[in-house]
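>>> sequence unknown, structure follows:
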């Protein structure tokens, strides 16, 4: 079971690691200054393809549930994330977004009735501190709109994680179809906003096409399927803290491909982030195991008292 949980965590961490490559792909391959268009193209085509291949549409209450999850996990999250990115330096935006595990911890206690342990809180604080060391430079300007958007984006994703965990998937619906519903909803919400807020590029190069294809197929299609699989199999807080792999991957990719410096402080931040992720992997003590151990002690005590 421990090996299985480790495999599930490692596989799930691939999703935020892929998302961490978004900055590199956007700056090097996509048309400039069109983040909302990139988000819409990233979500909508893959969502429609997965839904069409699955040949299953939501039914009953899953119409509104899929809409809520798609808005939280994809549409609203992407939009607010880009608003935060426009108003804040990248490091500050990442730091504001790192409150997400704290929100997941609170929502899990309220909606999933999960107990809050001391090491849960410690892992959240370690993660936030690690992201701070990793991404925040000395010139960290704050902007009220950006901070509000960043916290709202974190709240969207945190709510999406917990509600996905609470509702699960409808019976008989595959993981890829379930992923397609949410991507399609998010893409349909983002597309009109992108068309109204941004001009379409005059021409697309093969480089642009490759960037859009990467974001749509790898960054959305595969990454979100892996992410939702992880939500099904792992505790909500564990999944949320694995999201710290995104700024970690972004920093390392910037160092490797963009010749961005990597300081000792950033190295310490990377180690701290990894420590937070490893801390939350600690398996909970099962109640039935504790009861079994207590009964064994009682039986042994009774046996020892027999004359």
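Nice, I can see it. As the structure is a prediction and not an experimental result, all values here were calculated from the model.
>>> use CA for all of it now, contacts and neighbours both
Will do.
>>> how about stretch 147-163: buried residues?
Residues of stretch 147-163 classed as buried by neighbour count (16 or more other C-alpha atoms under 10 Å): 147, 149-163.
>>> Name the nearest of those residues relative to residue 114.
Nearest to residue 114, judged by C-alpha to C-alpha, of those is residue 162 at 11.0 Å.
>>> shouldn't the closest one be in contact with residue 107?
Yes - distance between residue 162 and residue 107: 6.8 Å, which falls inside the contact criterion (C-alpha atoms under 8 Å).
>>> Report the secondary structure state of residue 156.
helix (DSSP: H, G, I helix; E, B strand; the rest coil).
>>> List the residues that contact the nearest residue to it once chain neighbours are set aside.
Once flanking residues are discounted, residue 156 sits nearest to residue 72: 4.8 Å by C-alpha to C-alpha, 6 or more residues apart in numbering. The contact partners of residue 72, by C-alpha atoms under 8 Å, 6 or more residues apart in numbering, come to 156-157, 159-160.
>>> From residue 260, how far off is the most centrally placed residue in the chain?
The centre of the chain sits closest to residue 243, judged by C-alpha atoms, centre = their mean, with a distance of 4.6 Å. Distance check for residue 243 against residue 260: by C-alpha to C-alpha, to the nearest Å, it reads 22 Å.
>>> Please compare the first structure with the one that follows:
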């Protein structure tokens, strides 16, 4: 049981690790100044592809639930991230966003009946401290609207994760992932056109490669793994894995872009990893009666989508 849980954690961790590559791909391959367009292209084509592959549309309450979850997990989150990124230094935005596990822990206690342990709270605070050491720079300026947007992004993403845990769809995992990506993409597309104008008239092969990577790997694959983890693991455990994104982004900046890696940043990376380990260990095993049965949708979708 422990080995299965560890494997699920590792597979789910691939999603935020992939998201940590977004900064590198965006700066090196995509047209400058088009983050909302990148977000829309990342979400909408990937969602349409998954819907076409699974040939499943929402039914009943899942029409509005998909819209709510797609807005929280993708549409509103990306839009708020865009505002925060433009009004704040990246380190400040990442540090504010790192409070997401603590918010998810509180929402899990309120909506899912999960006990908020001292261990989780300490791990959450340690995660914020680690990300601060990793990415925050001295003299970073603060902007009220930017901080509010970064905090709002953490809130909507944490809420989306908890509601995704509360609302488990009977449909295949890839189908529900596609529904959310389409909903988020449809929200982002008009915002991108209004804020950034029409797409560039000419796209290079590098631009197309970057957009393809974000849509296929950065959205279709990674979000399927992410939502799979949400179905099978406690919501708080999943949100802690999001701390891997700034860690991966920092390491890639050092390895690929030749950016400096200071001793304090290295210490921050160690603290982030320690907070992840603390959050994932010391949890009491789930009672046998509460574990999914072989015919449960959660277990079925988990085992049938492992090739993704």
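Done, it's in. Just so we're clear, the structure is a prediction, and the values are computed from it rather than from any experiment.
>>> Out of the contacts of residue 72 of the first structure, which comes closest to residue 177 of the first structure?
The nearest one, if we look at the contacts of residue 72 of the first structure relative to residue 177 of the first structure and count by C-alpha to C-alpha, is residue 160, at 17.1 Å.
>>> Who are the contact partners of residue 23 of the second structure?
So residue 23 of the second structure contacts residue 249 (C-alpha under 8 Å, 6+ apart).
>>> Work out the gap between the host helix or strand of it and the centre of the chain.
With elements taken from DSSP states H and E, the one containing residue 23 of the second structure is helix 22-29. On the basis of C-alpha atoms, centre = their mean, to the nearest Å, helix 22-29 of the second structure sits 17 Å off its chain's mean C-alpha point.
>>> Quick check: that helix compared with the first structure, mean distance?
Here helix 22-29 of the second structure, set against the first structure after superposition, deviates by a mean of 0.3 Å using mean C-alpha distance after the TM-score superposition for the first structure.
>>> report the angle between the axes of whichever helix or strand comes after that helix and helix 22-29?
Counting by DSSP H and E, the element after helix 22-29 of the second structure in chain order, helix or strand, is helix 35-54. With axes from the mean of the first three to the mean of the last three C-alpha atoms, to 10 degrees defining the directions, helix 35-54 of the second structure sits at 110 degrees from helix 22-29.
>>> Show me what helix 35-54 of the second structure is in contact with.
Contact partners of helix 35-54 of the second structure, identified using C-alpha under 8 Å, 6+ apart, comprise 30, 57, 74, 78-79, 82, 172, 174-175, 177-186, 188-189, 191-193, 196, 199, 211-212, 214-216, 218-220.
>>> Tell me where the stretch 1-150 of the first structure has strands.
Taking DSSP state E, counting those that start in this stretch, the stretch 1-150 of the first structure contains no strands at all.
>>> ranges for the helices of the stretch 201-307 of the first structure?
Under the criterion DSSP state H, counting those that start in this stretch, helices of the stretch 201-307 of the first structure are mapped to 206-213, 223-233, 236-242, 245-257, 264-279, 287-305.
>>> Let me have the ones you listed in CSV, extended by distance to residue 24 of the first structure.
Listed next are the helices of the stretch 201-307 of the first structure as CSV, based on distance: least, C-alpha to C-alpha, whole Å:
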stretch, distance to residue 24 of the first structure
helix 206-213, 10
helix 223-233, 16
helix 236-242, 20
helix 245-257, 7
helix 264-279, 18
helix 287-305, 46
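>>> For the ones you listed, give me a markdown table that also has mean neighbour count and distance to residue 90 of the first structure.
Output for those, formatted as a markdown table (neighbours: other C-alpha atoms under 10 Å; distance: least, C-alpha to C-alpha, whole Å):
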| stretch | mean neighbour count | distance to residue 90 of the first structure |
| --- | --- | --- |
| helix 206-213 | 16 | 20 |
| helix 223-233 | 21 | 22 |
| helix 236-242 | 27 | 19 |
| helix 245-257 | 19 | 10 |
| helix 264-279 | 20 | 14 |
| helix 287-305 | 11 | 43 |
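>>> Between those helices, which one is closest to residue 102 of the first structure.
Closest to residue 102 of the first structure of the helices of the stretch 201-307 of the first structure is helix 236-242 (C-alpha to C-alpha; 8.4 Å).
>>> chain center to the closest one: distance?
That offset, for helix 236-242 of the first structure, works out to 8 Å (C-alpha atoms, centre = their mean).
>>> Next, the mean deviation of that helix compared to the second structure.
Compared with the second structure after fitting, helix 236-242 of the first structure deviates on average by 0.6 Å (mean C-alpha distance after the TM-score superposition for the first structure).
>>> Just list what that helix packs against, helices and strands only.
Helix 236-242 of the first structure is packed against helix 2-20, helix 100-111, helix 118-135, helix 144-167, helix 264-279, with contacts defined by 3 or more C-alpha pairs under 8 Å, 6 or more residues apart in numbering; DSSP states H and E.
>>> so can I have TSV of those showing distance to residue 295 of the first structure?
What follows is those, written out as TSV (distance: least, C-alpha to C-alpha, whole Å):
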stretch	distance to residue 295 of the first structure
helix 2-20	25
helix 100-111	29
helix 118-135	27
helix 144-167	33
helix 264-279	30
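>>> Relative to residue 64 of the first structure, which of those is closest?
Closest among these, using C-alpha to C-alpha: helix 144-167, at 12.0 Å.
>>> what does that closest one rub up against?
Contacts for helix 144-167 of the first structure (C-alpha under 8 Å, 6+ apart): 69, 72-73, 76-78, 80-81, 83-88, 93, 96-101, 103-104, 107-108, 111-112, 228, 231-232, 236, 240.
>>> Only the buried members of these: can you turn that into a PyMOL selection?
In PyMOL syntax, the buried subset of the contacts of helix 144-167 of the first structure is picked out as below (16+ other C-alpha under 10 Å):
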select buried, resi 69+72+73+76+77+78+80+81+83+84+85+87+88+93+96+97+98+99+100+101+103+104+107+108+228+231+232+236+240
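>>> Skipping adjacent residues, who's closest to residue 8 of the second structure in space?
Closest to residue 8 of the second structure by C-alpha to C-alpha, 6+ apart is residue 229, at 6.6 Å.
>>> wait, isn't the one you found in contact with residue 12?
Yes - using C-alpha under 8 Å, residue 229 of the second structure is in contact with residue 12, at 5.3 Å.
>>> which neighbours do the two share?
Residues within reach of residue 229 of the second structure and of residue 12 at once, by C-alpha under 8 Å, 6+ apart, are residue 238.
>>> that older thread, which residues sit in contact with the residue nearest to the centre of the first structure?
By C-alpha under 8 Å, 6+ apart, the residues touching residue 243 of the first structure are 13, 16.
>>> at 6 Å instead, please
residue 16 (C-alpha atoms under 6 Å, 6 or more residues apart in numbering).
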